[in-house]
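Chemist: Mind folding the following:
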Amino acid sequence: MNDATVYSEATEQVQVAGVELAHLSIETGHFYMKNLTNGDDATIRAHFKRVAKLVDLYTEAAKADFGESARVSTCFLIDDYFGPNTDPTEILTKVLDIANDCELRIDYLAREAGCWETPLYVDGHLTGQQIKLAEMVASWLVAEPVQPTTGRRPPDVESGWLCNGRRSSEHDSDQAMQVPEYRHPKELGSREHSIFLDVELWNKQIGKDGEENTRWSCPFLASIWQLLRLGMVRYEGRAVVEPVPRAASWPKSWWEMPSVVQLNPKAAPFAAYQALSILPQSYLNIEHAVRTILDHIVIDQEVLDKTIKRGADERIVIPREVGQRLSHVFVDEVVKRLPAAEHAILPTPS
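Modeler: Okay, here's the model as predicted:
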């Protein structure tokens, strides 16, 4: 990026706060906004019915690992960054009503736009300050050191692209008028064969006001989402996201809603030692990109050390690589067709 702003924890000046951690955070699904607005309630219902059973299964597994008092929280991420002009009341009422019908517990609701910018709370009170969260995390990116290269392509942190190896273009000769020999891309650290991935983190778009704006990609925002769930992000030493209890009514716009809303007052903490995401199959490529991005993000060492020590106090070994604290279940779309009479009472997709 061209923004010269450098973000850091400045741990020599600011004490880094710890955060309460559950043993396991379960993401109960994620849908593109178009899935939530096109009347396809039957697909959402089928997903939630499966997820409800899986939440029970993984909760019991957590109790087997950590004891009957294991702390397990659930969450759901709303796609408001790519669908900001929708009605929060309509969307959230639909999601929570279907979840309730399927006996799926959702402890926390989160906004994807909150991974871009989030309001800063201190002791439960709004400060009026917005944290440019995506810019901050982007400054933590460190690309793979690939040598030699021709210099024809700008560094990843400027181009908005990040890969897990050497691109084929980086083999091109820098000799003028010489036809380069094609060489395939290469994954760094690969075993027998490469699985090369090149991820777009952001691009630049011209807004209605003529100003150039950064448009963050779904994989990059999802990477920040996972870091928040693992309690790995601080701003000036403070935890970035503080769950806010649900208000009596939903706001008229997404931007008026806190980044994380706590629906269940008795819920275990939002952040956790481990994060499990139960997602539709279509998100497999997104999460592959997320793992690549996380492998290139440098986490503040004091934040990491505090988490490792907190785990050690509970006799839990926490790996230093954040990607090793993530798990995924990708749910297939095989559905048993209901009898005609029973099917007729379900909402008909438009």
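
Chemist: C-alpha only now, for contacts and for neighbours.
Modeler: Noted.

Chemist: Show me what counts as buried in the lengthiest helix in the chain.
Modeler: If you go by DSSP state H, the chain has its longest helix at helix 41-66. By neighbour count on 16 or more other Cα atoms under 10 Å, the buried set for helix 41-66 is 41, 44-52, 54-55, 59-60, 62.

Chemist: Here is the second sequence; please produce its structure so I can put it next to the first one:
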Amino acid sequence: MTDTAPGGAGTGTVFRETTAEPRTQAVPLAHLSLELGHLYMEDFEAGPERLHRHFAQVRPWADAARAAAAAAGRGAPRISTCFLIDDYFTRLSSPAELIPMLLAEAERAGLAIDYLARESACATADGIALADAVLHRLVESPHPGSDGSRPPAKDTGWLTNGERTPGLESLEAMANVASWRPPAETAARRHSVFLDVEMWDEADDGSRTWSCAFLAAVWQLARLGLLRHAGEAVLRPTPWSGDGFPRDWAALPPLLQLDPTAAPFAAYRTRSVLPARFLSVEHAVGVVLAHFEADAAALRQIAERSRAEGLPVPGDIPDRATYSFYEAP
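Modeler: Model (predicted):
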């Protein structure tokens, strides 16, 4: 099948195969992706009882999320559970030692983990630099009245939800202004809650270490079914064979499907049940999501399918991610 366009040599017509046009792959979608935790290696190092206390705190919130999803839908909701393990910043143990302990303590608390992900996969998975791809889809919105002097977030590694306080040099260069001006949130409701998010830092050799907040934003976008590479879905689940877990983290698939009968990994909405210490991190995640320009076709696919099920999703991506925070004992 072909179409025509002006500008061809000699004939004024270019013939192009429409099948060669890039297409956005659709992904299976649950109604809700329920995250049962995101712990650091030191939490695992503290032993099984520390994990059991975590899951015991999570269980009531997980039950409430399931009940709310059932009340909002038509029929039985499709809910998948997931857990994110930090193998990016520290690796104090091996999958063979850690994962069986994790699954056993979740089960002891009456919970089942359908999908298990490595945090390092939010940086790079299956040869695709996911964090870098998300960075290049961030669109900054200049704060009203800004002078454009601030370097782009893609260059500085810092992303804000408003206008920073001007530096001293900028103030001295401006005529008839006060010596200090406060930062301002772009979408403030009377008073600002200003946030400046560090997306990465760099070593002397120029290598980047992505921040926990930025990797968590990639994680949310994956769970919402909004990540694509050349139109193809990324971070796709790998079924677990049940033959035991490897000794090396690099040998573990980026995203593991533990239950073959589980609802899809990605979902219209996400709910994360986390310790309260993650509150500031997830605030930063919302800033990143608010600046992310998702693939238009992926957004359209999700909107059409959710409407067809009578469960339309919010237009703004950050509003699709919800949280329950508990205070650790």
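
Chemist: Please state their TM-score.
Modeler: After superposition, the two chains reach a TM-score (TM-score structural alignment, normalised by the length of structure 2) of 0.88; 308 aligned residues with a Cα RMSD of 2.1 Å.

Chemist: Can you list the helices and strands that the longest helix of structure 1 packs against?
Modeler: Judged by 3 or more Cα pairs under 8 Å, 6 or more residues apart in numbering; DSSP states H and E, helix 41-66 of structure 1 is in contact with strand 22-31, helix 88-101.

Chemist: residues in structure 2 aligned with whatever helix or strand comes next after that helix?
Modeler: Using DSSP states H and E, the helix or strand that follows helix 41-66 of structure 1 towards the C-terminus is strand 72-78. The alignment of strand 72-78 of structure 1 onto structure 2 (TM-score structural alignment) spans residues 79-85.

Chemist: which residues are contacting the matching stretch?
Modeler: When contacts are defined by Cα atoms under 8 Å, 6 or more residues apart in numbering, stretch 79-85 of structure 2 is touched by residues 30-41, 66, 112-119, 262-265.

Chemist: coming back round to it: so which of the helices and strands packed on helix 41-66 of structure 1 is the most surrounded?
Modeler: Burial of the helices and strands packed on helix 41-66 of structure 1 is given as mean neighbour count (mean count of other Cα atoms under 10 Å); strand 22-31 ranks first at a mean of 23.

Chemist: now that one and helix 88-101, what's the angle there?
Modeler: In terms of direction (axes from the mean of the first three to the mean of the last three Cα atoms, to 10 degrees), strand 22-31 of structure 1 departs from helix 88-101 by 120 degrees.

Chemist: ok, average deviation of strand 22-31 of structure 1 from structure 2?
Modeler: Compared with structure 2 after the fit, strand 22-31 of structure 1 shows a mean deviation of 0.7 Å (mean Cα distance after the TM-score superposition for structure 1).

Chemist: Which strands and helices lie in contact with that strand?
Modeler: Using 3+ Cα pairs under 8 Å, 6+ apart: strand 22-31 of structure 1 touches helix 41-66, strand 72-78, strand 272-280.

Chemist: could you dump those to CSV with distance to Q205 of structure 1?
Modeler: Output for those, formatted as CSV (distance: least, Cα to Cα, whole Å):
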stretch, distance to Q205 of structure 1
helix 41-66, 32
strand 72-78, 23
strand 272-280, 29
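
Chemist: check contacts around the residue nearest the centre of structure 2.
Modeler: Structure 2 has Q220 as the residue nearest its centroid, 2.3 Å off, counting by Cα atoms, centre = their mean. Listed by Cα under 8 Å, 6+ apart, the contact set of Q220 of structure 2 reads 270, 321.

Chemist: which residue lines up with it in structure 1?
Modeler: Under TM-score structural alignment, Q220 of structure 2 pairs with Q226 in structure 1.

Chemist: Confirm that its match sits in a helix.
Modeler: Yes. Under DSSP: H, G, I helix; E, B strand; the rest coil, Q226 of structure 1 falls within a helix.

Chemist: where's it relative to G39 of structure 1, distance?
Modeler: To G39 of structure 1, Q226 of structure 1 is 29 Å away according to Cα to Cα, to the nearest Å.

Chemist: can you map out the strands along the stretch 151-300 of structure 2?
Modeler: 158-160, 162-163, 184-185, 196-198, 200-202, 208-210, 228-229, 232-233, 238-239, 255-257, 267-275 (DSSP state E, counting those that start in this stretch).

Chemist: Tabulate the ones you listed in TSV, adding columns for distance to M174 of structure 2 and mean neighbour count.
Modeler: Converted to TSV, those look like this (distance: least, Cα to Cα, whole Å; neighbours: other Cα atoms under 10 Å):
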stretch	distance to M174 of structure 2	mean neighbour count
strand 158-160	23	19
strand 162-163	16	22
strand 184-185	18	20
strand 196-198	24	18
strand 200-202	31	14
strand 208-210	35	16
strand 228-229	44	18
strand 232-233	49	15
strand 238-239	57	15
strand 255-257	52	22
strand 267-275	45	24
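
Chemist: how about these, which one is nearest I128 of structure 2?
Modeler: Nearest of the strands of the stretch 151-300 of structure 2 to I128 of structure 2, taken as Cα to Cα: strand 228-229 at 7.8 Å.
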